[in-house]
Every structure is written in C-alpha cells, then in structure tokens.
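*Asks:* make a model of this:
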Amino acid sequence: MDQTLIKEASNYIQEKLAHKPTIGLILGSGLGVLGDEIENQTTIPYSDIPHFPESTVSGHKGQLVIGTLEGKQVIAMQGRFHFYEGYTMQQVTFPVRVMKDLGIESIIVTNAAGGINEGFEPGDLMVITDHINNMGTNPLIGPNNEELGARFPDMSKVYDPEYVQHASQCAKELGLTIRQGVYVGNTGPVYETPAEVRMLRTLGGDAVGMSTVPEVVVAGHAGIRVLGISCISNMAAGILDQPLTHHEVIETTEKVREDFLRFVKKIISTLPN
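*Replies:* Have a look, this model is predicted:
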C-alpha cells in the first residue's frame, strides 16, 4: 500500500476536523442510521476524498460523518466498499489505512449477515468472536510495508476479547439478548446455495456475509482494536423455504434499528481505551 496515497486522503480529511477522532465506525447495509446520531458533524462525500472509491450498493450513503457520539470523537463510514463491486482488496480496505493515519485506536465494524446457526433468528445482533476468510484472497498479499504493520500479523485475537466482554456487559445492562459467533466472509455478490450453507455450518460458521473480513484483517495488521457486530438480517439459504433478497436485508435492519442504536451507543460511551 502506497503511504503517499494514504497521506493525501488523510490530510484532506484532517483539514476539515475540529477534533481528532479516536473511534472508527464502519456501518453496513441498513445500519448507516447510526451516523445520523453523530453530533456537531462534518460530512464528507467519498467522491471528494482523494483516492477513495465510491459506494455503489443500495443502503450505503457513501460518505464519512465525523463528530461526537456519546462524548467520544468518532469517524463513521456510512457505507463501505465490497470486493464484489470490482474493487481490489487494497481499495476495499483503504479507508481503514486512512483511519489509522488519522489516529484511530479502535474500530467498530458492523454488517448485515445471513444466519447459519439454526438457533439464530432474523433481527438478532451477533458480536463477532472470530471469522473465517472464505474470499479466496487477502488484502495483505503483495509487498509488505513494515511501517504499516508486520509481514505476518497474528489474527488469533483480532476481535478484541476485552471488547467482546464489554459488549456483552452493555447488552446485559440494556436488557438485550445478543448472540456471539463466527462470521464467514464470502465474495458475493450471489447469496450462498443451501449446500454451501451446510458446508459453512460444518466448518464452524454462525453467520455469513460479503464484507468485514478484509477490513478486520487490515485493522489487525495496523494494530487497531476491533469490535465486530452482525445484524442477522435473514436466515441463510436452505434454512427457511423462501428466496433471499437485499430488500429483506434492509427491511430487517430497519426493524432492529432502535436496539442496534442503543447497543452501539452504550458500547461507545464506555469503550475501554
């Protein structure tokens, strides 16, 4: 990854900041509403930021929102980039590199995912404890820049155990029932076949989606602490006798909006440093 490109994007954003953000938020399909809760906000369209890709998926606004949330300085991506959109893994994860350069120490990555675990239901919130990279590639392939991170980064605790415990405690205090589990990252853009879902369940997956894994790998490489949250927006293929649609994904995330907002805001307000 070319540090010059990272610096140019970071410097452009930095010029518009009143305060240095310390927490990054990546908001997945239908979950960008959290960005609207940010106070004293500065909004920057991705198209204005040097070297940033543009989000092409319905449910992704395609802008950065920077300001204060629950007393913390945050920078939120309202919409992310996906490998299936035709972007390289380096483009997909470029915003994480920029966030690191801006001084981000922690990142909360959210997504809408299909439930593989048959004990889950649409509308459940799942804290990610681990992931399976089923994308067939990795954003760290290629020459390594030691200034950005180690050649062979450890991924054994990339989803910060203290953050997972913190999220569980926050849910308990709010009276929310949340799940914990393993997220499987597929390339998309097709939904999985029933046979693929059975395979992923056998491998230990609890939820499946088309994002998150690349950003988390790069965050781990960069030394950023990670919390991952999936909204189980539908049950994966073969579990229920009904077709899968993106409309269903957005519809479900809208139904759990209030719980999602309360949960993430509670987490941020008391997030350990």
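*Asks:* switch to C-alpha atoms for all contacts and neighbour counts from now on
*Replies:* Noted.
*Asks:* measure how buried Leu140 is and give me the count.
*Replies:* Residues near Leu140, counting by other Cα atoms under 10 Å, number 20.
*Asks:* was I right to think it contacts Val218?
*Replies:* Yes: applying Cα atoms under 8 Å, one finds Leu140 in contact with Val218, separated by 7.3 Å.
*Asks:* so the residue sitting nearest the centre point of the chain, which of the three states?
*Replies:* The residue lying closest to the centre of the chain (Cα atoms, centre = their mean) is Val109, at 2.7 Å. For Val109, the assignment made with DSSP: H, G, I helix; E, B strand; the rest coil gives strand.
*Asks:* ok, it - contacts?
*Replies:* By Cα atoms under 8 Å, 6 or more residues apart in numbering, the contact set of Val109 is 25-28, 212, 216, 226-229.
*Asks:* kindly indicate which of these lies nearest Pro243.
*Replies:* Closest approach to Pro243 among the contacts of Val109 (Cα to Cα): Gly28, at 21.3 Å.
*Asks:* neighbours of the closest one, how many?
*Replies:* Around Gly28 there are 26 other residues, counting by other Cα under 10 Å.
*Asks:* excluding its backbone neighbours, what's nearest it?
*Replies:* Asn111 (4.3 Å; Cα to Cα, 6 or more residues apart in numbering).
*Asks:* just to check, that neighbour is in contact with Ser230?
*Replies:* Yes: contact criterion Cα under 8 Å: Asn111 and Ser230 qualify, at 4.9 Å.
*Asks:* could you pull out the helices in the stretch 101-250 of the chain for me?
*Replies:* For the stretch 101-250 of the chain, applying DSSP state H, counting those that start in this stretch gives helices covering 161-174, 194-203, 213-222, 246-255.
*Asks:* distance to Asn144 and mean neighbour count added to those helices, as CSV?
*Replies:* What follows is these, written out as CSV (distance: least, Cα to Cα, whole Å; neighbours: other Cα atoms under 10 Å):
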stretch, distance to Asn144, mean neighbour count
helix 161-174, 27, 17
helix 194-203, 30, 16
helix 213-222, 10, 24
helix 246-255, 36, 17
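*Asks:* and this one, so I can compare the two:
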Amino acid sequence: MAYRDPALENTANVAALRLRSTLGLDPSTTVPVAVILGTGWGDALTLEDATQEVPLKELPGFDCLRALEGHRRAVRLGRLGGTPVAALSGRVHLNESHDPDHWKMVRLQTEMLVHLGAKVLVVTCAAGSLVPDLRVGDVLLIDSFLTAFAPRMPLIGGEFVSPEDAIDNHLMTTAYTFFLGNDPRSVGKGCYAMLPGPQFEGRKHDKALLRTVGAKAVGMSVLPEACVAALYPGVRVAPMAFITNSATEEHSHEENLRRAKERAPLLGEFLSRVVNALPKT
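*Replies:* Here you go, the predicted structure:
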C-alpha cells in the first residue's frame, strides 16, 4: 500500500461527499468509471441519463479556482452501457498558477473521483505530435511517460509511486482495436512527454530532443493524474491524447480548439466504445 498524505486525502474525501450529495447519489452507490475530459474531448462524450452538472468551484477545496478558456470546470454524472460514469470537463492544469492551493487542486480533482468510487480512470488531453506517423486528428494511446522534463508533480515526500504502474495495459490493447471513422491508422500507441508550459515547446530543438529520447507526443497534462491515481493500487488508468498539431507547424491554441471541436463526434464515439469495453470491477 502506497503512503498517502492523510490531510490531502481527507480533503478529497470531503469533496467527494459533497459531490455525492449534490448529485443525489445514495451513500452506498459507487461510480466505478471516471473520465477526465481534456481540450476537445469535453464536447465529445454523451452520457445517458445525465444528471445536473456541478461546477468544481462549488466543491470544497476548489474555492479559488479561476475560469479558463475552453474549459467548463464541472463534473456531471451519467451512464454508458448501464455503467455509472463521472465526467470531469475542464481539468485544472499545473501551469495555471504557482500558488500552493492551486497545486492542491490539481491533485484534488483526481483524488476526489477516486473517493467517489472510480476504479477505472480514463484521462484524455490534447497534444502535439513529435513523429510523422502520428497525424493531426489521430489519437495516441499513452503506454508510457517521459517525465524527465515535467514540472513537480502534486505529490509529497514519501509518496513514492510510478505513474506507469497505474496504466491499464489490457485496456490499451483493447482500445487499440478501435479507430476513428473509417481510418484504421487513426489510433496509435506510444510514449507521452509532459512539459511544464504554458509556453509551447520549440519546434526546432525541443521537439527533436523529445523525439530522440522516445516520445511520440507532447502536452501539459495527464501525468499528474496518473501519478495521483498510482497512490491507489486498485485504480487503473487509461491515458490518451488527441493530436491537434504536427511536429513542424506553428502552434495556435485557437486552431487546436477548432480542430478538436471539428473532430468531437468521432472522439465521442471512440471514447464511448473504449469505456464500454472496460472491465468495471
């Protein structure tokens, strides 16, 4: 059993209790699957029997949360194939603030979902490609992490875990059999590198360096969620990235959002198939 900071875990439990109460969940009801929806994925997932949407800011521990363009910052509950699913739209990124309370919120958003009962955590994001065979509009199933250039994770001393230990390899294999639309080349597997941001990586040297050490895509999230989930041995993580820009083009956040919105129907279909294929126990 991994060591977990008691104070931080208690905050997550309180937030989960408030979320449960606001959503009208019976105390004995667990939500076995949670999905963290990154840029572009937030408009993709359609839940059956969806309940009210609860803004993160209304939950304990998220009092100082700020708005962020393109992010709804809310949790909603519904079903996929009869399975209760909690979906968080608009994650909190490490690069939004250096305030210690913000650092705690990055952790809290994941730990809260675990305390809601999630045993499977599907974590999505938008990312940039580093290799020619990973094209704009594709999905990368993240089977490993490059952590050498990442910022400090929302862990404290003594919480010795590996984010890769949380990855559900069985799910990665299953998801690899799916694809977007009619294109069987649209889904790949590989290593994901997290950089601190909020600045984009340099096209001439940063991308070349990351590619040299084995990364196929680069982004500014996912790794923190995997690290926090790894504190809970029974939680399995399925991380995946939507590719919004190539390794050579100029970066544009606005263009990334446009491409993600355009691709949302296919992403939603893919995500629904993946969640329905999950072993729920």
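*Asks:* what TM-score comes out when they're superposed?
*Replies:* In this superposition the chains share a TM-score of 0.89, using TM-score structural alignment, normalised by the length of the first structure; 262 aligned residues with a Cα RMSD of 2.1 Å.
*Asks:* same list (the helices of the stretch 101-250 of the first structure) but as TSV, adding distance to Glu37 of the first structure.
*Replies:* Conversion of those to TSV gives the following (distance: least, Cα to Cα, whole Å):
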stretch	distance to Glu37 of the first structure
helix 161-174	18
helix 194-203	35
helix 213-222	23
helix 246-255	15
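*Asks:* so which of those helices is nearest Phe152 of the first structure?
*Replies:* Ranking the helices of the stretch 101-250 of the first structure by their distance to Phe152 of the first structure (criterion: Cα to Cα) puts helix 213-222 first, at 8.4 Å.
*Asks:* the closest one vs the second structure - mean distance after superposition?
*Replies:* Helix 213-222 of the first structure, aligned to the second structure and superposed, deviates on average by 1.0 Å (mean Cα distance after the TM-score superposition for the first structure).
*Asks:* so that helix matches what in the second structure?
*Replies:* The alignment of helix 213-222 of the first structure onto the second structure (TM-score structural alignment) spans residues 223-232.
*Asks:* so which residues make contact with the matching stretch?
*Replies:* With contact meaning Cα under 8 Å, 6+ apart, stretch 223-232 of the second structure is reached by 1-4, 106-107, 110-111, 114, 123, 145, 153-155, 159, 161-167, 194, 235-237.
*Asks:* rerun at 7 Å
*Replies:* Applying Cα atoms under 7 Å, 6 or more residues apart in numbering, the contact partners of stretch 223-232 of the second structure are 2, 4, 107, 110-111, 153-154, 161-163, 165-166, 194, 235, 237.
*Asks:* buried ones among those?
*Replies:* The neighbour-count criterion (16 or more other Cα atoms under 10 Å) marks 4, 107, 110-111, 153-154, 161, 163, 165-166, 194, 235, 237 among these as buried.
*Asks:* taking those, tell me the two that lie furthest apart.
*Replies:* Among those, Arg4 and Met194 lie farthest apart (Cα to Cα), at 23.3 Å.
*Asks:* map Met105 of the second structure onto the first structure.
*Replies:* Mapped onto the first structure by TM-score structural alignment, Met105 of the second structure lines up with Gln91.
*Asks:* against Phe81 of the first structure, how distant is that match?
*Replies:* Look at Gln91 of the first structure and Phe81 of the first structure: by Cα to Cα, to the nearest Å, they are 8 Å apart.
*Asks:* equivalent analysis for Asp160 of the first structure, please.
*Replies:* Distance of Asp160 of the first structure to Phe81 of the first structure, computed by Cα to Cα: 23 Å.
*Asks:* could you do Val109 of the first structure as well?
*Replies:* Per Cα to Cα, Val109 of the first structure is found 13 Å from Phe81 of the first structure.
*Asks:* also Gly119 of the first structure?
*Replies:* Separation of Gly119 of the first structure from Phe81 of the first structure (Cα to Cα): 30 Å.
*Asks:* over to Ser47 of the first structure?
*Replies:* On the measure of Cα to Cα, Ser47 of the first structure and Phe81 of the first structure end up 13 Å apart.
*Asks:* and if you look at Met89 of the first structure?
*Replies:* For Met89 of the first structure, the distance to Phe81 of the first structure (Cα to Cα) stands at 9 Å.
*Asks:* so the two - more neighbours on which side?
*Replies:* A count of neighbours by other Cα under 10 Å puts Phe81 above the other of Met89 of the first structure and Phe81, at 28 against 20.
*Asks:* just the element for the more buried one, please.
*Replies:* Here Phe81 of the first structure, judged by DSSP states H and E, is contained in no helix and no strand.
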